[in-house]
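*Asks:* okay, here's the prediction I keep looking at, along with the sequence it came from:
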Amino acid sequence: MSLTNRILLAMGLAIALGSALEALLTRLSPDSLLYQFIMTWLVDGVFDVAGRVFIASLKLLVVPRVLVSLICGMTALSDSARMGSIAGKTIGLYLVTTGMAVTLGLAGALLVGPGKGISVVADASFEPKPAPPFTEVLVNMFPTNPFRAMVEGEMLQVIIFALLVGFALTRAGESGERIANWFRDMEAVVMKMVAVLIELAPWGVFALLTQLFATMGFGTVLDLAAYFFTLATLLILHGVVVYPLLIRTLTPLDPRKLLVKMRRAWAFAFSTASSGATLPVTLRTVEMRLGVSKSVAGFSVPLGATINMDGTAIMQGVATVFIAQVYGIDLSLTQLVMVIVTATMASIGTAAVPGVGLITLSLVLQQAGLPVEGVALIIGVDRLLDMIRTSVNITGDATVATIVGYREGQLNEAIYNDPLADHDPDDPSEKIKEMKP
């Protein structure tokens, strides 16, 4: 059985086991020994610890993977003008796709009306964390201490530092080439660490999803079924229709190949609900299976994991309409335009803030003149939906990297079109070496 199928099997078994445990726990007395054993030793013990260790291991590789990949990419791309072109196209595409996403969310929610007929909860309350000013975010992109940025996982600062180091190495002659070779060796080591961790993925995925469904179950989904399924449908539509249309429009590539090769990364994103934690797997997929060069992938994918949140943008559009309908507020055209602009800019402006989805939503609601307390209505199902929108987010990162790679002549079409590149989990780099012209 391939690794992808093993991960999918682990997901299915985890959802089934977690739902069964949740149903059993609702029938047991909290004082019973069986309840204590299941909840304390299994759910909050074995599964919770194993899942958190798996997430920590993924996050461990994020900074070194981004740092060495981006430095190696810059040394391979010595022309700074080409790097400027790559950066401009990448950021431009991210802004366009985010704007399309929030527009799709608004249009779909207005068409379906998920909040109609729902009575507002009188005691709903939500205290949003303050979002930093956009100017402050721009200043904070540039590190004052690169080591602190790496320790704290400030990815925009790490990206800026890596670009500067890579650019300096290309101008430092023989000394720069020696250091660049060291980073290339380090990249091979980090890639092997990623490969080892990926082999353990089925166990980590099983633990994560079992713990989630054992504590949540499907009851919360049924309470907000119209909102949940409207948002889930729009997320899937954006992932499997909008992105392929972009690829078809801007390149001659077959978008189905990208979707097929993203399955393993989707499994990671769905189980972790974190674009950052999935970053090493997304980078590996874009480089090894889609054939995007290290210079483009090393810049586009980490930047996308930080600022590109199409799934979150769709959620903001749907949630804004849902909350307005619950409170009986009709949105004007001006408010709708304000939601699109605010949600697009907020995807960048609050990129480094924990809990970005609910924070950006509270910011959008404030700008649209809607009650921020309405966020409390959707918190119950947000964790499940976050798993889906994270999968959409990483698909957007891979799509933009693929388009930019093709437009810049930095994509190996032989690798992109080769289905075997998706079926060599042990060491796909060997397959790529054979196929390079």
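*Replies:* Arrived safely. Numbers count the residues shown, from 1 in each chain.

*Asks:* use CA for all of it now, contacts and neighbours both
*Replies:* Fine.

*Asks:* the nearest residue to Pro371 once chain neighbours are set aside and Leu377: what is the separation?
*Replies:* What sits nearest to Pro371 in space, not counting adjacent residues and going by Cα to Cα, 6 or more residues apart in numbering, is Leu365, at 6.6 Å. Leu365 sits 13 Å away from Leu377, going by Cα to Cα, to the nearest Å.

*Asks:* want to compare, so here's the second one:
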Amino acid sequence: MKVALTGKKGIPMQILIAFILSIVVGIMYPAFAKSIKPLGDIFITLIKMIIVPVIFCTITTGIAGMGDMQKLKRVGTKMLVVYVGMTFVACAIGLGVGYLVRPGMGVTMAASQAFTQVVKTPTVGDFLLAMIPSNFVGALAKGDIVQVLVLGVFVGVALIGLGKKASTVKEVLEQGASISFYIIDIIMLYSPIGVFALMANAVAVYGVSIFGAMMKYIIAEYIAALLIVILVFILPLMLFARINIGKAIKDIGAVFIMSVSTCSGAATLPLAMDTATSKFKLPQWLVDFCLPLGGTVNSTGAAMYKSILIVFASDFYGLTLSVDQMIITVLISTMLSVASPGIPGGGIVMSAIMLNLMGLPYEIAGMLAGIYRLVDMVHTPMNVIGDIVGAILIGKSEGLWSNEEYVKESEA
């Protein structure tokens, strides 16, 4: 089998090579690895530059591509049920594993740092109000992903309602999406360098010593992640979609490596969307609709993390959660995961908010900040891959995707 190493087709293999080399360099040459971090920051900044036009253009054209309101209602309802359901189950699994491993028992961290981020406890009204942009252009300029998504939904619905009257606007947005993806192709040529710099720095900074006192916490995260992958991702794909799991794992490889390296769902979104259409053969309009929204609505990794965090914090401070508090933990984890920003380290702030809502001292978030990158390397792939899994399940239920066509078209 011929493996491409150059051009656009060679990027996944280049990223894999960069990923492996970064670990070696991070261990053997830590000073050099730390010095090249700006090269990784450049990559993340380039992705941030293009993410707003990608999300806005793809959401609007994805909804407009459905053609009618009934189809929008049906697919939109299925998307919410699938994505919120996956997030809810991930919360429950995280809570269960937390009580199985009990990562907070016996942990002492005298050198921990206080969490200095300003934490606000949001009300339901505040949460809903924050989703609605007060200014059309302002939301795009600020880069508020949730508000951009809301704008995209409104514009997409308007395009369906107006039909041919708005055909010119629809064409402009489709061209905007094409331009955005072309820019992404250019940025992706730089991605192996960015991935190398980010991962080499992470290995140099954290090394293997960080696994000491927090080993149980990290183990709990990885066990929960494995269970979610099996129960929430693989089983539904096998039983409902009848997918070829071996082929699917191979096709998702580049997305996995990119998400592990960047720890950013937003940065991985363009590659995930390309993989969903080119590798998994999902319809473009379905991908344009589901994946950008899924990046906000579906956060299995973030939800799992918050549940384990509450168990860790309660054990750390010698507290006992009641059954009611456990149920509230799952519900709040699910809701807060919808608001988690898809950026590196965004979960640290959200974890502080979660602790504050549960009445626990949120200073413990500062203790976990040192190892957050290590666990976020699990969260982000789960979030991103979960979006693709959900889109496949929705495509299967709508008769838009089948394993037979997936395998046949890929072979062709």
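*Replies:* Alright, I've got the coordinates. All values derive from a computational prediction rather than experimental measurement.

*Asks:* got a TM-score for the pair?
*Replies:* Laid over one another, the chains give 0.88 as their TM-score (TM-score structural alignment, normalised by the length of the second structure), with 403 aligned residues with a Cα RMSD of 2.6 Å.

*Asks:* circling back to that earlier point, residue in the second structure matching the residue nearest to Pro371 of the first structure?
*Replies:* Taking TM-score structural alignment, Leu365 of the first structure has Leu355 as its aligned residue in the second structure.

*Asks:* what's near enough to touch that match?
*Replies:* By Cα atoms under 8 Å, 6 or more residues apart in numbering, the contact set of Leu355 of the second structure is 310, 361-362.

*Asks:* among those residues, which lie within strands?
*Replies:* Judged by DSSP state E, strands contain none of the contacts of Leu355 of the second structure.

*Asks:* just give me the closest of those to Lys34 of the second structure.
*Replies:* Tyr362 (29.5 Å; Cα to Cα).

*Asks:* any idea how far the closest one lies from Val349 of the second structure?
*Replies:* For Tyr362 of the second structure, the distance to Val349 of the second structure - Cα to Cα - is 10 Å.

*Asks:* repeat for Leu231 of the second structure
*Replies:* Counting by Cα to Cα, the gap from Leu231 of the second structure to Val349 of the second structure is 28 Å.

*Asks:* ok, now Val157 of the second structure?
*Replies:* 33 Å.

*Asks:* picking that back up, now the element after the strand or helix carrying the residue nearest to Pro371 of the first structure, going C-ward?
*Replies:* In this structure, Leu365 of the first structure sits in helix 356-368 according to DSSP states H and E. Next in sequence after helix 356-368 of the first structure, counting helices and strands by DSSP H and E, comes helix 379-407.

*Asks:* helices or strands up against that next one?
*Replies:* helix 80-112, helix 219-223, helix 225-237, helix 243-250, helix 263-272, helix 275-284, helix 294-307, helix 310-326 (3 or more Cα pairs under 8 Å, 6 or more residues apart in numbering; DSSP states H and E).

*Asks:* and that helix, which stretch of the second structure?
*Replies:* Using TM-score structural alignment, helix 379-407 of the first structure pairs with 369-397 in the second structure.

*Asks:* related to what we said a few turns ago, show me how to select, in ChimeraX, the buried members of the contacts of Leu355 of the second structure.
*Replies:* With 16 or more other Cα atoms under 10 Å as the criterion, this ChimeraX line picks the buried residues out of the contacts of Leu355 of the second structure:
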select :310,362
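
*Asks:* now do the contacts for the residue nearest the centre of the first structure.
*Replies:* The first structure has Ser275 as the residue nearest its centroid, 2.8 Å off, counting by Cα atoms, centre = their mean. Applying Cα under 8 Å, 6+ apart, we find Ser275 of the first structure in contact with 269, 305, 390-391, 393-394.

*Asks:* and Ile218 of the second structure, by the same measure?
*Replies:* Contacts of Ile218 of the second structure by Cα under 8 Å, 6+ apart are 211, 374-375.

*Asks:* can you list which of those carry over to the first structure?
*Replies:* For those, the contacts that are reproduced in the first structure, applying both residues aligned by TM-score structural alignment, their matches' Cα atoms under 8 Å, are 211, 375.
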